[in-house]
Every structure is written in structure tokens, then in C-alpha cells.
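**Q** coords please:
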Amino acid sequence: MKIALHGNVFNEEVKPYIQEVIDFLQKQNIEIVISIKFSDKYNEAFSQPLNFEVYRRITPALKVDYVISLGGDGTLLETVSLVGKAETPILGINTGRLGFLATTPRDLIGQSLKDLIDRNFKLDCRTLIKLETDADIFKQTRFALNEFAILKTDSSSMITVHTYVDGEYLNSYWADGLIVSTPTGSTGYSLSCGGPIVLPHSNNFVLTPVSAHNLNVRPLIVSDQSEISFKIEGRSNKFLISLDSKSESVDSEVKLSVRKEDFQAKLITFNHLNYFDTLRQKLNWGLDLRN
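**A** Down below sits the predicted model:
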């Protein structure tokens, strides 16, 4: 068995959990490969460097069985970008803070790794959103697990995003920006802007304006079989577009559209964890300070 590791935060609090994972896999005679970023951060944090093969991206030629993401949700989003169309199953171990996506807690690392090796898990296949554009941006990672967003630059005034669904005019959003979220991303940036929570396998996208000028404009749910395209106007000719944590500056002449990606992100889950438990715990549902 061959397992890839990725992570980018190696502070004193996290280091013991990183070492626990490596020690466990080595005792099980698992072949380990590590990302370039993982290698650099590990060598900075530990006195003894790792002597493992280093990879830039997960490819079929690497012949990896699983990828373990060590960090928070941001690290898992990076891991999804590294895996891409290889669709290698990803185990997210939460050594960060929130843990909506990296749901395996620190105190269950040993049990989760044992279940992984014994193949005692389920695959949670998540939709990705794909950007199509005529601009030379985002290279090989024109996809996202959470959302695509069009945003004004820091110093500019409100922008207008003319939006079309399957070629039909939908609306012109006068706002600071517009988010197109996957069901997975509905608990992220979209939620903070008033968007709804959508269950992971709902087969749709959520369009959520960012600080809309018209208060009667509300988030909209559309089928993920749709192609959503945009034309952008504003006082400035420059705008930001983002795919999860990646962002690029573009001008108003760039053609932009999004649709469902042809491949998926395959997240590893275990029987002791489920999505509704995660919602209640992370959003503090049912928590009443009076009790």
C-alpha cells in the first residue's frame, strides 16, 4: 500500500500528531510519499529530515492508494487541488480549527488509520465546480470544491455582475461580488453572505451575492447541470476571481463561465462520523447559554 501525505502547518501543537501519523504508517510498512510543501515544512520543524519520495501532484503514475491531509479545511482544499482528476481518496485529519471537511479529530487518528488500512470506510463523492475561461489563469487547477467567486478589488467601488444560466439572462447583481457555491461550499463563504446550507449530494449550485446593493436580491439555487456565465462591469477594469483559496486578477474583457467538473473529490468517512453530527457540532446547533 502506498499513501501520500500533505500538510502545511507544523507548529509545536501540531507536530506530535504529524509524527504519530508517520510512525503509525511506518510500523505498518506502508510506503509514504510527501508533497513538496509537506517536505519543506517538516524539515523546518523537525531536526531529522524525511527520506521519502516527494511529489508535486498526484498522478496515476505515482500509484498512490490514498492521500492523507494533515491540517484544517484549507489544507484539505489544497489536497483536492493536488489530487485533481486522479480522484484518489482523501482522508482529512483535522489538526486545524473548524474541521467541516477534515472531519477526523486528533484523538481518533490511530483508530482512523487502522480503519483506513483495513478498508473499513465509506467514500463521500463531492461535486467540484469548473471554471471555463479564455484567460491564462489557474493553470491546471481550474476547479474548486467549495466555490467560485467574482469580487471587486480592495479599493474599487461596487461592481455589476450580469449573470446568465444556460444562456438565458438571470439578473444583474449590483454588489461587492457574486459567489457560485457547490453544496460542499454552502457552509463556507456563501453561508457567511446569507446563503442556505445545502446537503452535500443535492446536485445543485447556490448563487449568493456579496453585500448586494438591492436588498430584495436573495441567494438562488440552480441545477448543477447548468452552465452559468458572467459579464462584469465596474468603475475599475480589474476584478478578482477565486477558486476556493486561489485568486487571480482579471479584466472585464475576460470570458467566464462555470459548470460541474467531470471528476469528483472522494473524501473518506468512517461510521462514527456523519454530516449531520458535523453540522450540529461546528455550528453549535442546540447550544443555549441559558442552559
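
**Q** going forward, measure contacts between C-alpha atoms and count neighbours the same way
**A** Will do.

**Q** now the helices for the stretch 1-150 of the chain?
**A** For the stretch 1-150 of the chain, the helices defined by DSSP state H, counting those that start in this stretch cover 15-27, 36-45, 73-83, 109-117.

**Q** got the buried residues for the shortest one?
**A** Right, helix 109-117. Ile109, Ser112, Leu113, Leu116 (16 or more other C-alpha atoms under 10 Å).

**Q** I'd like the structure of this one too, to check against the first:
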Amino acid sequence: MKPKFRHVALFGKHHTTISGAALESSRRVLDDVAHFLSRQGCDVVLDPDTALYAGLSQYPSMTIAEIGAQCDAGLVIGGDGTMLGIGRQIARYGLPLIGINQGRLGFITDIPIDKYQETLQPILNGQFESEERCVLQAKVLRDSDCVFDALALNDVVVYRGGTSGMVELRVEVDGRFVSNQRADGLIIATPTGSTAYSLSAGGPLMHPSIGGWVMAPIAPHTLSNRPIVLSDSSEISIEVVSGRNASANFDMQSLASLLIGDRVMVRRSEHRVRFLHPAGWNYFDTLRKKMHWNEGGS
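**A** Take a look at the predicted model:
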């Protein structure tokens, strides 16, 4: 049987914090998965960073734009952080992504590394569950000029400097004043990001099909300042009123330094990320496993 996905791009972890035995193990996994895909009748390509990192010279490499235009699916090997980075780059092309978990939690990289062959083969042959996740579009405006522009699949976080006290932020939603918040920071999270930083700040879990954002303060000065769920059709403005060395980060992977008066504008991106999961997958199974629900019960 010919696979449904004939042209598959392979993405792996390639950051500099991996070394020694972990580096060799990660390269070996990439090589094993590439050989497996080839045996299934897939044409395998690598993105340039993965090709350089893994040293798999027998496979061609393509730019992200070429992968988006020519490939049928992307296979990401790593943790959720790796998937977030690839998801942001590939969102504009609509390429479906499959995640093999080589990290820890694995909310969006849900195929166990030790079971990838028996799990991946049916997906390649067209047996899978498909879902789309929304993406945040964020801009930093300084004197009406855009000085930074980024996508985020998890969250946009505005927070205080490492050595300063609280930051004061003026928050507006669709041009309407909400509040001046004094806190360590503020999180705007997608449903995907509701299981990340927002959760540790007291935010709710949100099902991925819900059209909304979580706005969650980080250690607020006023304890009545609680997380709130907003429509994902809203545009959120966060202006830095006071506080030294404030910053904004996007999925914890890209960073912008902020000045007093800067505004971070957050809205829904026109792009979405499509994930493919094993047949029978559902969101609650993932939550139950990753959140350790029902453990120790009868």
C-alpha cells in the first residue's frame, strides 16, 4: 500500500544544550525514523538545521518555504518546545504536523518514541485524527512603529525585569479599557497554551476547540485580579506604564525588550496549525495521562 503522505519532512531538536550521549541518541533516533519512513515508501527531506545537526547527508534538505510548498506532512521529533518552534514557522503553509515525543510532557507531541513504528504506520496510510489549533499574532508598537512581530502557538507573556519590582500594565480589549494591572507580568494564552505557563499562574484548562484566549496575571498585587477568558476575535493591547527592564516573549522562544510606553498588540492570526494524531485520539485522554488524573483512585 502506498502511503497517503508520500513526501515527508523530518524535523528534530538541534539546539546547543544537547551534547554527549544525549546528542548521539537524538541523532540515532532521527536516522532510525528516516529509514523507517523510507521503508514505508516515503520520500524524506530534512530542514537545513536538522540536516546539519544530524549529519544525515543521504537525504536532501529544503528550506521551510520549500517544505511548505512541496511536502505532504511534517514529522517533528522532540518535545513540545520543538513542536512549537516548527509550528510557528510552518503555520502559514498549512502543512499537517505529526509529533513523536522525545521530551517530557508531550501535550502536542503525542506519539511515544518507543512505539513510533506501530503508531506512525497507520497515520501514514490515512488512519488518523486531525485537529487545528489557533495561533496568536503579536506586535510590539513603539511610537506607532512596529519594532517586533511574532507568532505564538502557546502564549505571549509580558513580564517584569529580573532585578526590578512589579510592572504596571494598562490593558485594553477591543479599544475598551479593562484595568491597570500591577503584577510580575501578564499571560495571553491560547487553548494550546492553557496547559503551559498560564496553568501554573492559576488559569483554566481550555479545550482546543474553544474560540478564546486566557488572560492570566502573574503574581498580581491585587488578589482579586483573576484570570479571565476572552473571545479569540478580540484584539488585546498591553501598554507598559511603569517598571524597569520589562520584556515580552512569545512561546518562551523569542524575546523583545520593552520600554515605558511600548504596547504589545495581540490578536488571532489568520494562520492555524494542523496536527495529526493516532486514530482514536482525543484531548481528554491526553489530559488524563499528562495531568495524572485518577491515579491512586479506586
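
**Q** ok so, going back, could the helices of the stretch 1-150 of structure 1 go into a markdown table alongside distance to Thr278 of structure 1?
**A** Formatted as a markdown table, these follow (distance: least, C-alpha to C-alpha, whole Å):
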| stretch | distance to Thr278 of structure 1 |
| --- | --- |
| helix 15-27 | 21 |
| helix 36-45 | 27 |
| helix 73-83 | 13 |
| helix 109-117 | 17 |
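
**Q** quick one: which of the ones you listed is nearest Phe148 of structure 1?
**A** Phe148 of structure 1 sits nearest to helix 73-83 of all those, at 13.0 Å, using C-alpha to C-alpha.

**Q** run a quick neighbour tally on the aligned partner of Arg272 of structure 2 in structure 1.
**A** In structure 1, the residue paired with Arg272 of structure 2 according to TM-score structural alignment is Gln264. Residues lying near Gln264 of structure 1 (other C-alpha atoms under 10 Å) number 21.

**Q** tell me, how many residues neighbour Asn294 of structure 2?
**A** Neighbours of Asn294 of structure 2 (other C-alpha under 10 Å): 9.

**Q** what's the match for it in structure 1?
**A** Per TM-score structural alignment, Asn294 of structure 2 is aligned with Gly286.

**Q** the nearest residue to that match once chain neighbours are set aside: which element?
**A** Leaving aside its sequence neighbours, Gly286 of structure 1 sits nearest to Arg280 (C-alpha to C-alpha, 6 or more residues apart in numbering; 7.4 Å). Assigned by DSSP states H and E, Arg280 of structure 1 falls within helix 275-282.

**Q** what's the average distance of that helix to structure 2?
**A** Using mean C-alpha distance after the TM-score superposition for structure 1, helix 275-282 of structure 1 ends up 0.8 Å from its aligned counterpart in structure 2, as a mean over the superposed pairs.

**Q** and the corresponding residue of structure 2 for Tyr42 of structure 1, how many neighbours?
**A** Under the alignment (TM-score structural alignment), Tyr42 of structure 1 maps onto Ala54 of structure 2. A count of nearby residues for Ala54 of structure 2, using other C-alpha under 10 Å, gives 21.

**Q** which residues touch Ala54 of structure 2?
**A** Under the criterion of C-alpha atoms under 8 Å, 6 or more residues apart in numbering, the neighbours of Ala54 of structure 2 are Arg27, Leu30, Asp31.

**Q** how about a cut-off of 6 Å?
**A** Shown in contact with Ala54 of structure 2 (C-alpha atoms under 6 Å, 6 or more residues apart in numbering): Arg27.

**Q** how much space separates it from Leu223 of structure 2?
**A** From Ala54 of structure 2 over to Leu223 of structure 2 the distance is 49 Å, taken as C-alpha to C-alpha, to the nearest Å.

**Q** now do stretch 18-33 of structure 1: which range of structure 2 does it align onto?
**A** Using TM-score structural alignment, the residues of structure 2 aligned to stretch 18-33 of structure 1 are 30-45.

**Q** buried set for that stretch?
**A** Going by neighbour count (16+ other C-alpha under 10 Å), the buried part of stretch 30-45 of structure 2 is Leu30, Val33, Ala34, Phe36, Leu37, Gln40, Gly41, Cys42, Asp43, Val44, Val45.

**Q** quick one: secondary structure of Ile221 of structure 1?
**A** At Ile221 of structure 1 the chain is in strand, as set by DSSP: H, G, I helix; E, B strand; the rest coil.

**Q** apart from its chain neighbours, what residue comes closest to the equivalent of it over in structure 2?
**A** Taking TM-score structural alignment, Ile221 of structure 1 has Val229 as its aligned residue in structure 2. Using C-alpha to C-alpha, 6+ apart and skipping residues adjacent in sequence, the residue nearest Val229 of structure 2 is Val214, 4.6 Å away.

**Q** can you tell me the helix or strand for the corresponding residue of structure 1 for that neighbour?
**A** Matched across to structure 1, Val214 of structure 2 falls on Val206, judged by TM-score structural alignment. Using DSSP H and E, Val206 of structure 1 sits in strand 204-210.

**Q** now do the strands in the stretch 1-150 of structure 2.
**A** For the stretch 1-150 of structure 2, applying DSSP state E, counting those that start in this stretch gives strands covering 7-12, 43-46, 73-78, 97-101, 111-112, 128-142, 145-152.

**Q** now these in JSON lines, with distance to Thr192 of structure 2?
**A** Converted to JSON lines, those look like this (distance: least, C-alpha to C-alpha, whole Å):
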{"stretch": "strand 7-12", "distance to Thr192 of structure 2": "20"}
{"stretch": "strand 43-46", "distance to Thr192 of structure 2": "26"}
{"stretch": "strand 73-78", "distance to Thr192 of structure 2": "17"}
{"stretch": "strand 97-101", "distance to Thr192 of structure 2": "15"}
{"stretch": "strand 111-112", "distance to Thr192 of structure 2": "17"}
{"stretch": "strand 128-142", "distance to Thr192 of structure 2": "7"}
{"stretch": "strand 145-152", "distance to Thr192 of structure 2": "10"}
